[in-house]
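**Student:** Quick check, what structure comes out for this input:
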Amino acid sequence: MNMRALVVDPDVPGSLRLGTAAEPHPAPNQLMIEVRHISLNRGEVAGASQRPAGTVHGYDASGVVVRAATDGTGPAVGARVAAFGAGAWAQRMAVDTTAVAEVPAPVHLADAAALPMAGITALRTLRSRSILGRRVLITGAAGGVGRYAVQLAALGGAHVIASVGSAARAGGLTELGAHEVVVGLEGIDRPVDLILDNVGGPQLAAAWELLAPGGAVQNIGWASDQPAEFAPYSLFFIGPSKTMSTFGDVHEVGPDIAILLGFVAAGRLSPEVDWRGSWTRVTEAAQVLLDRRIAGKAVLDVEPVAAD
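**Tutor:** Model (predicted):
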């Protein structure tokens, strides 16, 4: 049986189009969701052309369970859920029960769809170090991950420095909890304890020089189209070790999605949905995301499955 889905097509603008694909067949530890909303992440959109033609793309979705997992785990039929898994941008999605969380009643499903990839990334990277009372620098702070990271770092008791690419991208970050908002790295005159880097390139090398003894850089994204070049011996330091590491831990994310949803339900985390429209407008949504004309997240509403 076929369904509607956003599939990879390298021959169209943005490499994504609304087409058809076979419905998934859930494994025993997976449930089936009727997808209501999906969210786009800039890296997914930028990398779509690298996937095989016809691939159902995307990882973030929310919807309603229409088939429970046969192994007895996970939410029951009818539960409203947010989910993270491959092949999310379709009318139906099969996903591991360890990668879903039930959506609390006060939270709209469209807001829930915005949380998984960007929210998990922000939450898990901030957990890498104790941040209470620490100075945390978040680069690319106007994007989806950045805006969640600003809020979560503030909730965790950090002194939050939000770095943006231009003054025009700074809007709303103070209200989200940033103590300082800077363009690039201008005006940062004291060392920082943790850097969540969404930019890469020359700015990453410059940010490394701001790191305090014992501090850490978490590499989340790479918005720059340039490499990062480190001067000879610039990575050598006598004293408590400075570290730089990548992030890619998306194992069993359901409990963390539940934490994020709980924050939203309590009014402590804003979903930061800046663009919303029908998934028939995927080309438009992808372009404004690539052009950085969105502050936060883009969410698409999915056409419901036709009744038999």
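**Student:** Every contact and neighbour count from this point should use C-alpha atoms.
**Tutor:** Fine.
**Student:** in the stretch 1-150 of the chain, which spans are helices?
**Tutor:** Counting by DSSP state H, counting those that start in this stretch, residue ranges of the helices within the stretch 1-150 of the chain are 42-46, 109-113, 116-126, 144-155.
**Student:** no no, the stretch 201-308 of the chain
**Tutor:** Counting by DSSP H, counting those that start in this stretch, the helices of the stretch 201-308 of the chain are 201-208, 254-265, 282-290.
**Student:** before we move on, back to that, export the helices of the stretch 1-150 of the chain to TSV and tack on distance to residue 231 and mean neighbour count?
**Tutor:** Conversion of these to TSV gives the following (distance: least, Cα to Cα, whole Å; neighbours: other Cα atoms under 10 Å):
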stretch	distance to residue 231	mean neighbour count
helix 42-46	28	17
helix 109-113	42	26
helix 116-126	26	23
helix 144-155	27	26
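**Student:** One more sequence to fold, the one below, so I can look at both together:
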Amino acid sequence: MRALLVDRSAPGGLRLGEAPDPVQAPNQALVRVTATSLNYGEVAFGIDNAPEGTVLGWDAAGIVERAAADGSGPAIGTPAVTLAPDGAWAEYRVVDTDLMGVVPQGADPGAISTVPVAGASALRALHRIGPILGRRVLVTGATGGVGRYAVQLAHLGGAHVVASTGDPAAHGESLRALGADEVVSGPAEANEPVDGVVDMVGGEQLVAAYDRLAESGTLVSVGHGTGGAETFPFGAFFGDQGRHDRSIVTFFLLACRGLSPDLTWLAGAVAGGRLDPQISWRGAWDAAGQAIEALRGRRLHGKAVLDIA
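**Tutor:** Predicted coordinates for the structure are as follows:
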């Protein structure tokens, strides 16, 4: 089968070549991939650290070519959205049926391919915060793929959404269109304490966001875009002065169970227009190098999608 192979001598670190067909386990479906979306983590770190010739990729939309032998998951011919640690950047991938969602007929595969990492991470992070109706939720790194889904989902859940971005003048209008009630240049600029935080940045911003948590508030650490350390000042974890019962929760999407209903729901919401996938770059998979360089250079805000020929 054709696939994008790790080749650090090629533009973006990938070249289009031939790879062995994937081997299907009993609890896995074989999916013919029609579109994949790129995530900053896999292009910034995965390509540099993977062996040459590896087929990477987390997110993919496609059609079930062969159903799981154990009877789980969707039937042959079903449009599906899929998540796995690798294998998305190829004509075919095998996926655990617990990491697949069913997609409405006729939905745009490119839009659906943005769902797995970005959409599911945002949804699970908000679930971890708890009921958000009428509560204040801060989203850091709000212009990224996960951040934009988190803003929309928090708004749909009835939260007062505070979106944090490095350039409110440039991105404020688009974030408000997605449902942000406030747009700030950093967590410290939030006017009032917040009940929950979805943090995509890490480093000093995570520390500042934790400081804005109200009593019994929860910060969910999803991303680590800065690569910086989190150094808390003395007294940050005292429980007095409205700081009682605050918590920080770490997050790893592939360790979550029961993702199929989440992926199905998110795919339906995107297909039905309730969620905007926020695609900022789209092209054929032989142009992947262009998207990868733009992602690495932080020039894309939103999602990059490759259509698989």
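**Student:** so what number do they get for TM-score?
**Tutor:** Here the TM-score for the pair of chains, by TM-score structural alignment, normalised by the length of structure 1, is 0.93; 301 aligned residues with a Cα RMSD of 1.5 Å.
**Student:** quick one on the thing from earlier: now render the helices of the stretch 201-308 of structure 1 as TSV, adding mean neighbour count and distance to residue 32 of structure 1.
**Tutor:** Below are the helices of the stretch 201-308 of structure 1 laid out as TSV (neighbours: other Cα atoms under 10 Å; distance: least, Cα to Cα, whole Å):
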stretch	mean neighbour count	distance to residue 32 of structure 1
helix 201-208	18	40
helix 254-265	20	15
helix 282-290	19	23
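**Student:** Tell me which of the helices of the stretch 1-150 of structure 1 lies nearest to residue 83 of structure 1.
**Tutor:** helix 116-126 (6.8 Å; Cα to Cα).
**Student:** Contact partners for the counterpart of residue 6 of structure 1 in structure 2?
**Tutor:** In structure 2, residue 6 of structure 1 lines up with residue 4, judged by TM-score structural alignment. Residues in contact with residue 4 of structure 2 (Cα atoms under 8 Å, 6 or more residues apart in numbering) are 14-17, 55-56, 89-90, 285.
**Student:** got it, and residue 91 of structure 1?
**Tutor:** 3-5, 34-36, 302-305.
**Student:** Including neighbour count and distance to residue 162 of structure 1, could the residues you listed go into TSV?
**Tutor:** TSV is the format used below for the contacts of residue 91 of structure 1 (neighbours: other Cα atoms under 10 Å; distance: Cα to Cα, whole Å):
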residue	neighbour count	distance to residue 162 of structure 1
3	15	42
4	20	39
5	28	36
34	23	37
35	29	34
36	23	32
302	24	33
303	16	37
304	14	39
305	14	41
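**Student:** and these, which of them are in strands?
**Tutor:** 3-5, 34-36 (DSSP state E).
**Student:** out of everything not next to it in sequence, what's closest to the spatially most central residue of structure 1?
**Tutor:** In structure 1, the residue lying closest to the centroid (Cα atoms, centre = their mean) is residue 118, at 1.5 Å. Distances taken as Cα to Cα, 6 or more residues apart in numbering put residue 145 closest to residue 118 of structure 1, at 4.5 Å, once the chain neighbours are dropped.
**Student:** from what I can see the one you found touches residue 125, true?
**Tutor:** No - assessed by Cα atoms under 8 Å, residue 145 of structure 1 is found out of contact with residue 125, at 10.5 Å.
**Student:** residues shared between the contacts of these two?
**Tutor:** By Cα under 8 Å, 6+ apart, no residue touches both residue 145 of structure 1 and residue 125.
**Student:** how near is the equivalent of residue 203 of structure 2 over in structure 1 to residue 230 of structure 1?
**Tutor:** Counting by TM-score structural alignment, residue 203 of structure 2 corresponds to residue 201 in structure 1. Separation of residue 201 of structure 1 from residue 230 of structure 1 (Cα to Cα, to the nearest Å): 10 Å.
**Student:** swap in residue 208 of structure 1?
**Tutor:** As judged by Cα to Cα, residue 208 of structure 1 and residue 230 of structure 1 stand 9 Å apart.
**Student:** any chance you could map the strands in the stretch 1-150 of structure 1?
**Tutor:** Assigned by DSSP state E, counting those that start in this stretch, the strands in the stretch 1-150 of structure 1 fall at 2-8, 16-22, 30-40, 60-67, 80-84, 92-96, 100-102, 135-138.
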